[in-house]
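> Need a 3D model of the sequence below.
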Amino acid sequence: MCSLQYLKDVFNRRDFNFENPHLDLDKFHPQLKIFLFTNGIFFNNTESKFRFILPAMFSSLAVAALVLEAILMYHGLSEKDYAIATESFCYCIVLTTIPVANISVLANKAKIINLLGRMNDDFKYICRLDQKYKKPFLHGQLLIWQLCYVWFIFTSTVACMFMGTSIVKLTYQSMFATQNENTVRPLAFPLWLPKDDPYRSPNYEIFMVLEAIICFNVVQIFCVFVYVLFHTLLHCYYLMKLIFLDLEVLFDGLDESVSRLSPCNPQRIAVQLTLNKRMKRIVNWHTSVLRSVELISSIYGPPLVFQVMFSSIIICLIAYQIADYLDHGKIHFLFVLLFFVACIQLWIPCYLGTLLRNQAFEIGEACWRSGWHETPLVQLLRSDIIILILRAQQPVSIKFFGLPKLELETFSSIISTSYSYFNILRQY
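The predicted structure is shown next:
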């Protein structure tokens, strides 16, 4: 019970000092830099050659596993065993994501450091503001913290299920199977070698260790890739929420009579400076969101293009495998799990893209409803309000060459395409 309570306290950050005015990104989210460290992003010695070790090792193992799965896919096509061929093709697509994501992150190291620097500046500035701004922002950061743990546990569970199934089967064979059952020792992912048997010793032991490492590798890539993506996008989302708070009080507490005074009058100048200061913070936050989303697009554009490009195919093939097993009266539990993972890892960026798009458009509406038509002070700020409304019409979305807008409409389109492919395969 004590351990469970401790985990709950960590999950809800009950021992964390939310009132600390010196909070920053590192103190609240230490896991962010730890995760990026596994991708080769060092923050103390940014140019260290050692940062290439883990990405190079993970990418090399992924390429080796990719070659093995490609051999099995070729064998399946040659023997007209389309079930094993489609299963291998699914694994090939997943494995290709590893070097694509690693190369994209390493190539954009400076942009990632710049992005985190912007987020840290936002964090420190907001934590020095009133509770009106600080409380909702930190509430959103707590949600990001909790989602990080949920996503990490989910991806780790999936990997453990793949390896755990093989271990359970192997344990059963070791304890209860007889020599007459003619059993073959199981692997998490099936393999085939042209002139050798992958299931004989010591081949079996080597491939078993390799597949365990690959499972960890896939978890590391997808856990970090998706987590950093939704962390940065949610940071922008909660930053836009603060813009609404500023727009609500844009004209509050100011003397409206100064609008009839001369532009050189000290009282009018003082009110003008206050309005300019308030609008400047709104514009700075809005600009920060636009630049952050632009950085996110350039950093994670290539893996997202690959992800969107092949998602319809891989979801279709996984569904085909599940249906094929059901036709034979079996349930492929691991493929059901993989189908769920394939859908959710695509749904997350599409959902966040829709969330950001709607929130960005609402900024223009909030500016329109800020009460400018009810106060003569609008004369002092008319051009700024018009410019902000016009800028808010610009869609805030992840954009990259060859990448459709990541929105729920895109997710729906991909699922529909997958279903069409699935029907064609079933008819064939």
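
> Going by C-alpha atoms from here, please, whenever you check contacts or count neighbours.
Fine.

> Check the gap between Leu337 and Trp347 for me.
15 Å (C-alpha to C-alpha, to the nearest Å).

> Please say which of those two ends up with more neighbours.
Higher neighbour count among Leu337 and Trp347: Trp347, with 18 against 14, using other C-alpha atoms under 10 Å.

> And for the more buried one, nearest residue in space, chain neighbours not counted?
Phe411 (6.3 Å; C-alpha to C-alpha, 6 or more residues apart in numbering).

> who's in contact with Ile315?
Phe339, Ala342, Cys343, Ile415, Ser418 (C-alpha atoms under 8 Å, 6 or more residues apart in numbering).

> now the strands: where do they sit in the stretch 201-350 of the chain?
Using DSSP state E, counting those that start in this stretch, no strands are found in the stretch 201-350 of the chain.

> before we move on, what SS does Ala62 have?
Here Ala62 is recorded as helix under DSSP: H, G, I helix; E, B strand; the rest coil.

> That one and Leu95 touch, don't they?
Yes: the criterion here is C-alpha atoms under 8 Å, and Ala62 meets it with Leu95 at 5.7 Å.

> contacting residues around the spatially most central residue of the chain?
The centre of the chain sits closest to Val226, judged by C-alpha atoms, centre = their mean, with a distance of 2.4 Å. With contact set as C-alpha under 8 Å, 6+ apart, Val226 has these partners: Gln345, Ile348, Pro349.

> Sequence B follows; please return its structure for comparison with A:
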Amino acid sequence: MCSRQYLKDVFSRRDFDFDNPHLDLDKFHPQLKIFLFFNGIFFNNSESKFRFILPAASSSLAVVGLVLEAMFMYHGLSEEDYAVATESFCYCIILSSIPIVNLSVLANKAKIIKLLGRMNDDFKYICRLDQKYKKPFLDGQLLIWQLCYVWFIFTSIVASMFVGTCIVKLTYQSLFDTQNENTVRPLAFPMWLPKDDPYRSPNYEFFLVYHVIICFNVIQTFCVFIYVLFHTLLHYYYLMKLIFLDFEVLFDGLDESVVRLSSCNPQRIAVQLTLNKRMKRIVNWHTSVFRSVELISSIYGPSLVFQVMFSSIIICLIAYQIADYLDHGKINFLFVLLFFAGCIQLWIPCYLGTLLRNQAFEIGEACWRSGWHDTPLGRLLRSDIIILILRAQQPVSIKFIGLPKLELETFSSIISTSYSYFNILRQY
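Take a look at the predicted model:
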């Protein structure tokens, strides 16, 4: 009971000091730098050569698995065992993403550190503002914290199911099954060697350990990749929410009669400076969103291109495996789980892309509805308001060469394409 309550407290951050004016990104989200550490991003000693060890080991294991799965795929096609061939091809695509993600992160180390520096500056600045700004921002950060745990648990379950199912079958086989010369010990993935038996000792033990490592290697890479992506995008989504609050008080507490005074009058100058200061913060936050999303695009653009290009194939192949098992009167829960994971990992960036796009367009509408036309003070900010409205017409979206707009429409299109591929494959 105590452990359950402790987990609830950690998940809801019940004992965290939200009123601390010295809050920063590291104090609220210590997991962010820990996760990036596994991708080779060191913050205390960013130029250390040791940072290449984990990404190099992860990519090397993925390349070995890629070669093995390509060999299994060729064997499956040669034997006309299309279920094995399609399954191996699916694993080939998944394993190929690991070195792409690692290389993208390592090549953009400076950009990642710069991005986190901007986010930390936002954190420290907003935490010194009134509760009107601080509370909705920290509520959003709490949601990011909770989503991190949900995503980590979900991806861990996917990996654990592949490994756990294999271990459970092996344990049952060792304890209760009658052993004979035709007994084949289970592995997480199908194996084949051209001139050897992969299921004999010590081959079996080697492949069993390798499968356990590669399962968590894939999950660790995708868990960190998707988490950092939705963390950074949601950060700027909640930053845009604060812009709406600024529009609500843009003209509050200011004397409208100064508009009739000379432009050199001290009272008018003081009001003008106050308006300029308020508008400056809105423009700075708005510009920060555009620049940071552009930075995120350059960091994870190659990984997202690969993800979007091949997600339709992966989802199609997994659906084919599920249908093939159903044809034989069986249900493969692992592939069902993998199917949902494949859809979710694509849905997350597409949903966030739509969220950011809509929120950015609403900033222009909020600027128009800020009340500038109901007060004479609107004349003092007329040019600034026009420029901001025009700027808000440009969509905030992740852009990279070969990458379509990440929106829910893109997700729908990819799912439709997967279904078309699935029908073709089934007819073939």
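
> that older thread, buried only: go through the contacts of Val226 of structure 1 for me.
By neighbour count, with 16 or more other C-alpha atoms under 10 Å, the contacts of Val226 of structure 1 hold Ile348, Pro349 as buried.

> any chance of the contacts of Val226 of structure 1 in a markdown table, plus distance to Ala360 of structure 1?
As requested, the contacts of Val226 of structure 1 are arranged in a markdown table below (distance: C-alpha to C-alpha, whole Å):
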| residue | distance to Ala360 of structure 1 |
| --- | --- |
| Gln345 | 23 |
| Ile348 | 18 |
| Pro349 | 16 |
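
> from the contacts of Val226 of structure 1, which ones fall inside helices?
In this view, the contacts of Val226 of structure 1 that belong to helices under DSSP state H are Gln345, Ile348, Pro349.

> ok, so of these, who is nearest Trp368 of structure 1?
Pro349 (29.2 Å; C-alpha to C-alpha).

> shouldn't the closest one be in contact with Tyr227?
No: using C-alpha under 8 Å, Pro349 of structure 1 is not in contact with Tyr227, being 10.2 Å away.

> ok, Val271 of structure 1 to Leu261 of structure 1 distance?
Relative to Leu261 of structure 1, and taking C-alpha to C-alpha, Val271 of structure 1 is found at 11 Å.

> now Phe361 of structure 1
35 Å.

> higher neighbour count, the two?
Phe361 (17 against 12).

> Is the aligned residue in structure 2 for the more buried one within a helix or a strand, and which one?
Using TM-score structural alignment, the partner of Phe361 of structure 1 in structure 2 is Phe361. Secondary structure from DSSP states H and E places Phe361 of structure 2 in helix 333-368.

> Which elements pack onto that helix?
Helix 333-368 of structure 2 sits against helix 131-175, helix 203-248, helix 266-327, helix 382-392, helix 408-427, with contacts defined as 3 or more C-alpha pairs under 8 Å, 6 or more residues apart in numbering; DSSP states H and E.

> Measure how that helix sits relative to helix 382-392, angle-wise.
Orientation note: helix 333-368 of structure 2 sits at an angle of 160 degrees relative to helix 382-392 (axes from the mean of the first three to the mean of the last three C-alpha atoms, to 10 degrees).

> on average, how far is helix 333-368 of structure 2 from the matching bit in structure 1?
Average distance, helix 333-368 of structure 2 versus aligned residues of structure 1 after superposition (mean C-alpha distance after the TM-score superposition for structure 1): 0.3 Å.

> ok, now which ones touch Phe18 of structure 2?
Leu138.

> State the helix or strand in which it lies.
Counting by DSSP H and E, Phe18 of structure 2 is part of no helix or strand.

> okay, now the closest residue to Leu32 of structure 1 other than its chain neighbours: neighbour count?
Nearest residue to Leu32 of structure 1 in three dimensions, chain neighbours excluded: Val228, at 7.3 Å (C-alpha to C-alpha, 6+ apart). For Val228 of structure 1, the count of nearby residues is 19 (other C-alpha under 10 Å).

> same check, this time on Ile385 of structure 2
20.

> can I assume it is in contact with Cys367?
Yes: the pair Ile385 of structure 2 / Cys367 is scored as a contact, 6.9 Å apart, by C-alpha under 8 Å.

> any idea which of the contacts of Ile315 of structure 1 is closest to Pro302 of structure 1?
Among the contacts of Ile315 of structure 1, and counting by C-alpha to C-alpha, the member closest to Pro302 of structure 1 is Ala342, at 17.7 Å.

> Now do the contacts for the closest one.
Ser311, Ile314, Ile315.

> same question, Ile144 of structure 1
Contacts of Ile144 of structure 1 by C-alpha under 8 Å, 6+ apart are His231, Leu234.

> ok, 7 Å please
His231 (C-alpha atoms under 7 Å, 6 or more residues apart in numbering).

> in stretch 244-256 of structure 2, what's buried?
Buried, per 16+ other C-alpha under 10 Å, within stretch 244-256 of structure 2: Phe244, Asp246, Phe247, Leu250, Phe251.

> Out of those, which is nearest to Val212 of structure 2?
Distances from Val212 of structure 2 to the buried residues of stretch 244-256 of structure 2, taken by C-alpha to C-alpha, are shortest for Phe244, at 48.4 Å.

> The helix or strand hosting Leu115 of structure 2: which residues count as buried?
Under DSSP H and E, the secondary-structure element containing Leu115 of structure 2 is helix 109-126. Neighbour counts over helix 109-126 of structure 2 (16+ other C-alpha under 10 Å) mark Lys109, Lys111, Ile112, Ile113, Leu115, Leu116, Met119, Asn120, Asp122, Phe123, Ile126 as buried.

> Relative to structure 1, what is the average displacement of that helix?
Mean for helix 109-126 of structure 2 is 0.2 Å (mean C-alpha distance after the TM-score superposition for structure 1).

> List the contacts of that helix.
His22, Leu23, Asp24, Leu25, Ile41, Tyr133, Lys134, Ser292, Leu295.

> is it true that the second one touches Cys127?
Yes: the pair Leu23 of structure 2 and Cys127 passes the contact test of C-alpha atoms under 7 Å, sitting 6.4 Å apart.

> These two: which is more packed in?
Neighbour comparison, Leu23 of structure 2 and Cys127: the larger count goes to Cys127, with 22 against 18 (by other C-alpha under 10 Å).

> Just give me the mean distance for the helix or strand where Met73 of structure 1 lies relative to structure 2.
Element membership of Met73 of structure 1 [criterion: DSSP H and E] is helix 53-78. Superposed on structure 2, helix 53-78 of structure 1 shows a mean distance of 0.5 Å to its aligned residues (mean C-alpha distance after the TM-score superposition for structure 1).
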